[in-house]
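Q: All I have is the shape, not the residue letters:
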């Protein structure tokens, strides 16, 4: 299957240099983008993940740019399928994410946008460690079912505003996230999705993840005036959608 033919309008395939290799990614910049979110994919995942693409679409519709980047080359992914080693090498994943971040900072059409990270599983640990390494560049981090414990002592240096989203039935990861929350020094919050497991496959779970991520990034990546207008409009639409019909007297 040619995934590149399925790119949304306004997206393009990009190649990002990272040391001796070139990484592939999907860059989407809505008209008058308000901020940029870089996705750090988790264990065994890629930029073609339906879950990450759905979240990216929700962010794009809110006026946020996205970069879905493969942190491994195709050759490395083939090797990883057999060894399952690199997905837990947080230092390796962090270096690749930092390379993508530095590339984005030099991109003319994105260099004036505030940047956030959306990390899943082990990718969340890489996102947090990278945020600690680039405190002036990264304004916000959202973790979906992440392993922030794998970020180690870097958690104490994360100044980016961080949202940890965990499934209520993902018990081991839930405990790890509560412990990590205590170590984060900046603005932070944890959101539990009741009944959800690690992959948020339950009905409505991923939609809630996307809604929470959208609100977090709009709040911390967008200027206050733009942020207020977008959130008021979104909240009004949700209220009208969820409001039950009044019974006739």
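A: Now that the structure is in, tell me what you want to look at. Remember, it's a predicted structure, so these values are computed and weren't measured experimentally. Residues are numbered from 1 along each chain as shown.

Q: use CA for all of it now, contacts and neighbours both
A: Noted.

Q: and residue 181, that one's in a helix?
A: Yes. Counting by DSSP: H, G, I helix; E, B strand; the rest coil, residue 181 is located in a helix.

Q: in the chain, which spans are strands?
A: For the chain, strands defined by DSSP state E occupy the ranges 11-18, 21-28, 35-40, 64-69, 115-120, 138-144, 161-167, 188-193.

Q: export the ones you listed to JSON lines and tack on distance to residue 237 and mean neighbour count?
A: Below are these laid out as JSON lines (distance: least, C-alpha to C-alpha, whole Å; neighbours: other C-alpha atoms under 10 Å):
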{"stretch": "strand 11-18", "distance to residue 237": "27", "mean neighbour count": "16"}
{"stretch": "strand 21-28", "distance to residue 237": "25", "mean neighbour count": "19"}
{"stretch": "strand 35-40", "distance to residue 237": "22", "mean neighbour count": "28"}
{"stretch": "strand 64-69", "distance to residue 237": "19", "mean neighbour count": "27"}
{"stretch": "strand 115-120", "distance to residue 237": "25", "mean neighbour count": "28"}
{"stretch": "strand 138-144", "distance to residue 237": "24", "mean neighbour count": "27"}
{"stretch": "strand 161-167", "distance to residue 237": "23", "mean neighbour count": "25"}
{"stretch": "strand 188-193", "distance to residue 237": "22", "mean neighbour count": "16"}
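
Q: try it against this one:
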């Protein structure tokens, strides 16, 4: 559809955070992933989702939110302001990197990474075109949830009862267009047969809806880099 996927191992400045950029020749947009606590750019679930998004025309970026030294301190994996700060810095790189510049940007956050994605979306405003949260912890984003204007999809497992309650509460506070999709029978990790495929279907439809029109507009001329 959009050409072969080119896979590049990259280092994102200024901290040289390692990442994996999977880019297409004519993408519908780019989706940047924020992994949950105890995970990394090598998260098998996020890689599964990313590869599925590549197949339907989206470039993707998975990267480590922390340096190796920072990962030693477990408190850092729950430091949402720090993780959001790394996401914002990475968005600036995405908006100026030749392989991704001018592409509409979507965020896909899992667990605690979803909280960081919401804070980053609130910070960057219209620069973020869509957000998808998988088993997210929006409660950790605190007051930033009410400042998110990007269309936001909250995906929660039907058996992830506590997180489902948290997401239902967040749904009422999100400022922009929003939806909550419950995957029946799925737990927090969506490890049940077919659960992650259901996530892919919902996420792909959401990004197609909110990124692709912006991609057509972007081809008409340059956009401003994120500052």
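A: Done, it's in. Quantities reported herein were computed from a predicted structural model and do not represent experimental measurements.

Q: Same list (the strands of the first structure) but as a markdown table, adding distance to residue 234 of the first structure.
A: As requested, the strands of the first structure are exported to a markdown table (distance: least, C-alpha to C-alpha, whole Å):
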| stretch | distance to residue 234 of the first structure |
| --- | --- |
| strand 11-18 | 24 |
| strand 21-28 | 21 |
| strand 35-40 | 17 |
| strand 64-69 | 14 |
| strand 115-120 | 20 |
| strand 138-144 | 19 |
| strand 161-167 | 19 |
| strand 188-193 | 19 |
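
Q: Those strands: which one's closest to residue 53 of the first structure?
A: strand 64-69 (8.0 Å; C-alpha to C-alpha).

Q: against the second structure, where does that closest one fall?
A: Using TM-score structural alignment, strand 64-69 of the first structure lines up with residues 58-63 of the second structure.

Q: ditto for stretch 100-107 of the first structure
A: Under TM-score structural alignment, stretch 100-107 of the first structure corresponds to residues 90-97 of the second structure.

Q: Counting neighbours, which bits of the matching stretch end up buried?
A: Of the residues in stretch 90-97 of the second structure, 90-96 count as buried by neighbour count, 16 or more other C-alpha atoms under 10 Å.

Q: sorry, back to before: centre of the chain versus the match of strand 64-69 of the first structure, how much separation?
A: 9 Å (C-alpha atoms, centre = their mean, to the nearest Å).

Q: I would like the residues contacting it, please.
A: With contact meaning C-alpha atoms under 8 Å, 6 or more residues apart in numbering, stretch 58-63 of the second structure is reached by 5, 17-24, 27-34, 40-42, 47, 50, 53-54.

Q: do the same with stretch 153-171 of the second structure
A: 131-139, 145, 178-188, 190, 199, 203, 206.

Q: 7 Å instead?
A: 131-135, 137-139, 145, 178-188, 190 (C-alpha atoms under 7 Å, 6 or more residues apart in numbering).

Q: ok now it, how far from the chain's centre?
A: Worked out by C-alpha atoms, centre = their mean, stretch 153-171 of the second structure lies 17 Å from the chain centre.

Q: do the same with stretch 74-92 of the first structure
A: Counting by C-alpha atoms, centre = their mean, stretch 74-92 of the first structure comes out at 20 Å from the chain centroid.

Q: and if you look at stretch 15-32 of the first structure?
A: Worked out by C-alpha atoms, centre = their mean, stretch 15-32 of the first structure lies 15 Å from the chain centre.

Q: try stretch 46-55 of the second structure
A: Centroid separation between stretch 46-55 of the second structure and its chain, computed with C-alpha atoms, centre = their mean, is 12 Å.
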